[in-house]
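Undergrad: missing the sequence, but the structure's below:
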């Protein structure tokens, strides 16, 4: 069977995009994501994002995310910008789009050629929102977490999916392939965790690397960047109400914390190629 796809990336967070608005999500989507995401052996990506028919009245579409290991994610900040760009260039040329996700309806606004701003919603540091266990009942801000015998200071944030943020002196020197899996599968996070390692350049400039559950290290993570700025705002390092510029391996995202712990994310979305593959 032949499958039409679009390859897109936001800050090098690259996914294979499928138009499922009429056909629905393929029954074998988990196996398909594992197969097509293999780098060097297939199309290669961080996973598959299905662009589906909207579930909410008045919405323009729905996004469903399947990681490279076949597991389904709830939200992807870089992915939703690409979905907006895809819809915008495939017949829904509206300056503001409403897109359903498993983390709720998101509003995405066109800010220029290939540039989109996403209203990401409110974040939470409460254990039940992640979920996290064995870490107390109060907000998970500046908590100690022992991972493979080493104690880290972490702040845990939910932005529709769970994140564990820790400040380090030098992100480039970290061996994420060794420490990332231990965070992801830590017993305190029964649904696994995304982990961000962040270096503070100054109050409005950060440098970050991310280990994503189900995908390993990726060159960018939109929700992870939001969680990082939220965490450092809670820690008093970054100011609320100002643009915080985060340097990722794949580019820069700009995040602002608004009143009510609401998050605003701005970044690019780019089509890499379109094609047809045998499945």
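TA: Right, received. Where do you want to start? Note that the structure is predicted; figures quoted are calculated from it, not measured.

Undergrad: use CA for all of it now, contacts and neighbours both
TA: Noted.

Undergrad: ok, now which ones touch residue 204?
TA: If you count contacts by Cα atoms under 8 Å, 6 or more residues apart in numbering, residue 204 has them with 238-239, 242-245.

Undergrad: can you tell me the SS state at residue 33?
TA: helix (DSSP: H, G, I helix; E, B strand; the rest coil).

Undergrad: before we move on, the earlier item: can I get the contacts of residue 204 in TSV with secondary structure?
TA: As requested, the contacts of residue 204 are exported to TSV (three-state DSSP):
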residue	secondary structure
238	coil
239	coil
242	coil
243	coil
244	strand
245	strand
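
Undergrad: next up, a second structure to put side by side with the first:
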């Protein structure tokens, strides 16, 4: 009896942006069929590689979803949340993906256009150090504040008014006196009215530390509490600026998250997000069928890179 052939190996990389961590799956020719179950098992903190999400790197021309953007970008960020759902935009994820593409030799350092479900974003991977390890920046576009008024966030026994900010994905930003008041965030905060966010929402709890200096905690839609959130940091700045109609058209802001510090530069045409991004390991894995159980993702080889 002939044994069944072994599943093919899939290369992966693991990295983070301000400790918001991701598994990168390079798929330049669009051959990888990645199911929601695959994503859930890979992101599991005990039986998988552990991550806040998956970044599948595929050339736009090889992916039907991204093909319309092939004229503006070579690569597409197919972002999946840890619960297997597809995400439109991820500020830390796109910065990490750009770092990986440069480190792997797929792209040159400097300016780089990447396609996302929220449109094309322009990233800059610096060249000022021999190993290109400086912070990575991305133009995030203009925030939108679509309303409605009267949004409220509840965590534990506390409730706060919140602002709806759209950064290519939906956010509810609540200003609090103490970040500890948000509780342990093991369960998603309740956000009302429910019709404001028919597809779920990422929630930010924000304190003001000083002029143009914020700190936050985040419960990400489809993930849970994360150590940082790039779109969430931008949403927090947008909500802060909305409180003061005299805010200038330009300005630099600092946002501290549990995983690190992010910098937001406000331009007349949108926000620029800058922060750390590092690839920390690479290896190969097999994606086994879902019936193989929770330990379905087998790491064949892993090499630390940091």
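TA: Structure's in. What do you need? Bear in mind the structure is a predicted one, so any value in this text is a computation, not a measurement.

Undergrad: residue 173 of structure 2 matches what in structure 1?
TA: Residue 173 of structure 2 is assigned residue 165 in structure 1 as its aligned equivalent, the criterion being TM-score structural alignment.

Undergrad: let me know whether that match touches residue 152 as I believe.
TA: No. The pair residue 165 of structure 1 / residue 152 is not scored as a contact, 9.8 Å apart, by Cα atoms under 8 Å.

Undergrad: comparing the two, which residue is more hemmed in?
TA: A count of neighbours by other Cα atoms under 10 Å puts residue 165 above the other of residue 165 of structure 1 and residue 152, at 28 against 16.

Undergrad: all helices for the stretch 101-250 of structure 1, in order.
TA: With helices called from DSSP state H, counting those that start in this stretch, the stretch 101-250 of structure 1 shows them at 176-184, 222-234.

Undergrad: need the winner for burial among those helices.
TA: Each of the helices of the stretch 101-250 of structure 1 was given a mean neighbour count from mean count of other Cα atoms under 10 Å, and the largest, a mean of 27, is that of helix 222-234.

Undergrad: that helix aligns to what range in structure 2?
TA: Using TM-score structural alignment, helix 222-234 of structure 1 corresponds to residues 230-242 of structure 2.

Undergrad: that stretch vs structure 1, mean deviation?
TA: On the superposed models, the aligned residues of structure 1 are on average 0.6 Å from stretch 230-242 of structure 2, with distances taken as mean Cα distance after the TM-score superposition for structure 1.

Undergrad: need the residues that contact that stretch.
TA: By Cα under 8 Å, 6+ apart, stretch 230-242 of structure 2 touches 89-92, 140, 143, 163, 165-167, 169, 171, 173, 202-204, 206, 214, 216, 218, 247, 253, 255, 262, 264, 271, 273.

Undergrad: aligned to residue 27 of structure 2, what sits in structure 1?
TA: Per TM-score structural alignment, residue 27 of structure 2 is aligned with residue 20.

Undergrad: what is the burial count for that match?
TA: Taking other Cα under 10 Å as the neighbour definition, residue 20 of structure 1 ends up with a count of 18.

Undergrad: right, and it touches residue 49 too?
TA: No. Taking contact to mean Cα under 8 Å, the distance of 9.6 Å between residue 20 of structure 1 and residue 49 leaves them out of contact.
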